[in-house]
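A.B. asks: Provide a 3D model corresponding to the input given below.
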Amino acid sequence: MSTSTKAETHRAVGTRGWSAGRFGRVLVMLVVSAMFVIPIVGFIAMAFRNQENVAAGSDGFLGLGGMSWDNVVYSWSQITGFGPGEGGLYQQWIINSLILAIAGGLLALVAALPAGYALARLRFRWRRIWLFATLLAMVMPNTVLVIPLFLEVNAIGAVGQLWPVAIIMGFFPFGVYLSYIHFMTTMPPELVEAARIDGLGEIAIFFRIGLPISKQAVALVAFFSFVANWTNFFLPLALLTSNQQNKTISIGIQELIGASPLFNATVAAGLDVKLYMPQLALATVISMIPLLIVFLGAQRYLVRGQTVGAVKG
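C.D. replies: From the prediction side, this is the model:
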């Protein structure tokens, strides 16, 4: 084939590749992406602006007008000054959320992986009932369980403390189901039977064979449990509101909004610190950073873990 023929073929393939249908799909994807990206960019830009520019309506393109690092420094000083005395409640809320998210995630891993292995590879009485109960607990709304959990924690006098919330967050049925699917699809029954013939017990099989092939499952359970714990609102609201120092960032953001002159002028009138839209935007953006870090750290395993449950052809 001559060089000119190859060039003509390449142009023909390129022309067919950018047909009207493909162009339309790409255009739709760009429009949908812009619908999500533009509000996020504008919201992040709000943290770099000041209230005067916002009130004057000098937004600029995509709300990027009047941005300055000095505005961020001022907004941060206002956020950290919120609270009695010298403030510092916002930082404490971040620390509390990290403690609960990490502790609850570790407990979820410790409970979910062995439970998923047992449901997938052990044969015991009422196994299907336990699997059904796991699925039922997974789809049950969290709000249904808030009042019973509050009554139980109140019965032991631990309302307002972090440790019972961390233990409850370790109960993660979705992690059990993910582990169950993982061991069902990546751990052949023949491998388990061969290990049993070699004299290994079930605990040894789990630790010596199951865990080494469970990196994707560990990443999935850890990521989803961390996100669920970090964004959990109703459970900390019911169990931690009696102690201002032990609140989480999910409750704290609501408290910052409720103390802003934009939403509650009566409450804000008695505060030395005034929080307006740039301060609230900065507080929200900072609260999303741990989630972004966890996502970036687990991204490689999350992409591989998308095939958990898939069947090879």
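
A.B. asks: Please make it C-alpha for all contacts and neighbour counts, starting now.
C.D. replies: OK.

A.B. asks: pretty sure Q51 is in contact with L275, am I right?
C.D. replies: No - taking CA atoms under 8 Å as the definition, Q51 is not a contact partner of L275, at 9.5 Å.

A.B. asks: Quick check: buried residues in whichever strand or helix holds A101?
C.D. replies: Assessed by DSSP states H and E, A101 sits inside helix 89-121. Neighbour-count burial for helix 89-121, counted by 16 or more other CA atoms under 10 Å, picks out 89-90, 92-109, 111-121.

A.B. asks: Remind me what that helix packs against, helices and strands.
C.D. replies: In terms of contacts (3 or more CA pairs under 8 Å, 6 or more residues apart in numbering; DSSP states H and E), helix 89-121 is packed against helix 69-80, helix 162-169, helix 173-186, helix 215-231, helix 249-258.

A.B. asks: Can you name the residues in contact with the second one?
C.D. replies: Counting contacts by CA atoms under 8 Å, 6 or more residues apart in numbering, the residues outside helix 162-169 that touch it are 96, 100-101, 103-105, 107-108, 153, 158, 229, 235-236, 239-240, 246.

A.B. asks: my read: V285 touches M46, true?
C.D. replies: No - using CA under 8 Å, V285 is not in contact with M46, being 9.9 Å away.

A.B. asks: for comparison, sequence B:
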Amino acid sequence: MTMSGTTDAPRPTTAPKPKPAAPRLRAPRRPHSPGRPRRSILLTILTGVMLLYSLVPLLWLVISATKTQQGLARSFGLWFDGDFALWDNITETFTYQDGVFGRWLLNTLLYVVVGAGGATLLAVLGGYALAKFDFPGKRAVFAVVIGAVAVPTTALAVPTFLMFSKLGLTDTPWAIILPSLISPFGLYLMWVFAAEAVPTELMEAARIDGASELRAFFQVALPLLAPGTVTVLLFTTVATWNNYFLPLIMLKDPDWYPLTLGLDAWNKQAATAGGEAVFNLVVTGSLLTIAPLIAAFLLLQKYWQSGLAAGSVKE
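C.D. replies: Below you'll find the predicted structure:
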């Protein structure tokens, strides 16, 4: 009981304890989207270096083709000379030595059309058969193909020369065409591509509908094999177009030379007694030689890229 007039003493109040701070959580990392590849500075630098490594020789070739014989010696390699002689060099290239450059160009086209075209056809037929048919000795064929891919072509040049000399085929176009028909890498590439690009069920459906094997191949399988076919055609074309060592040991007659061997003969001409230096024609001829390959790669780029990527993703 409290007396009147007196007040209760205030009770001491305790301050509320501060709440512990919530732990700071790291911001969740944004998941990497497959459609947006990560940027890499090192990879960008390496790509730029490789781009320069690839384009600088081509740039030098284009610039040097605009110079005269004297301009090649008095000017900087990566800059133009005072005299722009590109058209004169092209004209002189096709008229020098009675127009033998045109003959070399036709020879190269012959070797490419028959040799590289035949190699592509055989690779497509062989790759499709190995991918879609079972037969005894298939594993042995696979081992032979892989072994042939590993053997460099220069190692077979001398045995091929000895065999062709026995048959009397040296110094003839057949000495270049027949070896070019064999492309182990093209066969292996078409083998792998046909196994993924041509569904077995589709071929069985064509057979059930009454199509023969040839009709099923040309009307059903061959359109599906178009990207791989173009890829093999590009590889065999480049290999035949740039072939140097095989014609060097097989051919003696300059009338059957390809472009590679003919330009090499012009380049060595200055070192012979009384020989004329025609380095401007060698450079211009080299530019004319690579122009068709560049055009082929640019025109068939979409087929080539799709052919290389085929089979990389399995659904």
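
A.B. asks: Give me the TM-score for this pair.
C.D. replies: Once superposed, the chains reach a TM-score of 0.80 (TM-score structural alignment, normalised by the length of the first structure), with 277 aligned residues with a CA RMSD of 2.3 Å.

A.B. asks: Nearest to A310 of the first structure, out of the helices and strands packed on helix 89-121 of the first structure?
C.D. replies: helix 173-186 (7.4 Å; CA to CA).

A.B. asks: in the closest one, what counts as buried?
C.D. replies: Those would be 173-185, for helix 173-186 of the first structure by 16+ other CA under 10 Å.

A.B. asks: and what of stretch 190-206 of the first structure?
C.D. replies: 192, 195, 202, 205-206.

A.B. asks: Looking at the buried residues of helix 173-186 of the first structure, which is nearest F36 of the first structure?
C.D. replies: F174 (27.4 Å).

A.B. asks: my guess is that closest one meets M138, correct?
C.D. replies: Yes - with contact defined as CA under 8 Å, F174 of the first structure and M138 form a contacting pair (5.5 Å).

A.B. asks: for the residue opposite A259 of the first structure in the second structure once aligned, what are its contacts?
C.D. replies: Under the alignment (TM-score structural alignment), A259 of the first structure pairs with Q269 in the second structure. The neighbours of Q269 of the second structure, taking CA under 8 Å, 6+ apart as the test, are 275-278.

A.B. asks: how deep is the aligned residue in the second structure for V37 of the first structure tucked in, by neighbour count?
C.D. replies: Residue pairing (TM-score structural alignment): V37 of the first structure is matched to L55 of the second structure. Neighbour count for L55 of the second structure, taken as other CA atoms under 10 Å: 12.

A.B. asks: For L55 of the second structure, identify the helix or strand it belongs to.
C.D. replies: Applying DSSP H and E, one finds L55 of the second structure within helix 41-64.

A.B. asks: distance from that helix to the first structure after superposition?
C.D. replies: Comparison of helix 41-64 of the second structure with the first structure after fitting gives an average deviation of 3.1 Å (mean CA distance after the TM-score superposition for the first structure).

A.B. asks: other SSEs contacting that helix?
C.D. replies: helix 279-299.

A.B. asks: other SSEs contacting the helix it packs on?
C.D. replies: Using 3+ CA pairs under 8 Å, 6+ apart: helix 279-299 of the second structure touches helix 41-64, helix 69-74, helix 86-95, helix 226-241, helix 259-268.

A.B. asks: residues making contact with that helix?
C.D. replies: 61-62, 64-65, 67-69, 72, 86, 89-90, 92-93, 234, 238, 259, 263, 266-267, 304.

A.B. asks: helix or strand right after that helix?
C.D. replies: Taking DSSP H and E, what comes next after helix 279-299 of the second structure is helix 301-309.

A.B. asks: What range does that next one cover in the first structure?
C.D. replies: Under TM-score structural alignment, the match for helix 301-309 of the second structure is residues 299-307.

A.B. asks: how about the matching stretch: buried residues?
C.D. replies: Buried-residue list, stretch 299-307 of the first structure, by 16+ other CA under 10 Å: 301-302, 305.

A.B. asks: repeat for stretch 273-289 of the first structure
C.D. replies: 273-284, 287.

A.B. asks: so can I have CSV of the helices and strands packed on helix 279-299 of the second structure showing distance to F297 of the second structure?
C.D. replies: Shown next, in CSV, are these (distance: least, CA to CA, whole Å):
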stretch, distance to F297 of the second structure
helix 41-64, 15
helix 69-74, 30
helix 86-95, 23
helix 226-241, 8
helix 259-268, 19
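
A.B. asks: now, of those helices, which is deepest in the fold?
C.D. replies: When these are scored by mean count of other CA atoms under 10 Å, the highest mean neighbour count falls to helix 226-241 (a mean of 22).

A.B. asks: tell me, the helix holding A101 of the first structure lands on which residues of the second structure?
C.D. replies: The aligned range for helix 89-121 of the first structure is 100-132, by TM-score structural alignment.

A.B. asks: What of stretch 135-147 of the first structure?
C.D. replies: Using TM-score structural alignment, stretch 135-147 of the first structure pairs with 146-158 in the second structure.

A.B. asks: Give me the residues contacting that stretch.
C.D. replies: 184-185, 188, 245-246, 249.

A.B. asks: Pick out the most distant pair among those.
C.D. replies: Y188 and I249 (27.9 Å).

A.B. asks: Ignoring the adjacent residues along the chain, who's closest to the residue nearest to the spatial centre of the first structure?
C.D. replies: The centre of the first structure sits closest to V227, judged by CA atoms, centre = their mean, with a distance of 2.2 Å. Closest residue to V227 of the first structure apart from its sequence neighbours, by CA to CA, 6 or more residues apart in numbering: L291 at 6.6 Å.

A.B. asks: and F234 of the first structure, what pairs with it in the second structure?
C.D. replies: Match for F234 of the first structure (TM-score structural alignment): F245.

A.B. asks: distance of its match from A211 of the second structure?
C.D. replies: 45 Å (CA to CA, to the nearest Å).

A.B. asks: which position in the first structure aligns with P179 of the second structure?
C.D. replies: In the first structure, P179 of the second structure lands on I168 (TM-score structural alignment).

A.B. asks: Can you report how many residues lie near that match?
C.D. replies: 17.

A.B. asks: Quick check: it vs Q161 of the first structure, distance?
C.D. replies: Distance from I168 of the first structure to Q161 of the first structure, by CA to CA: 12 Å.
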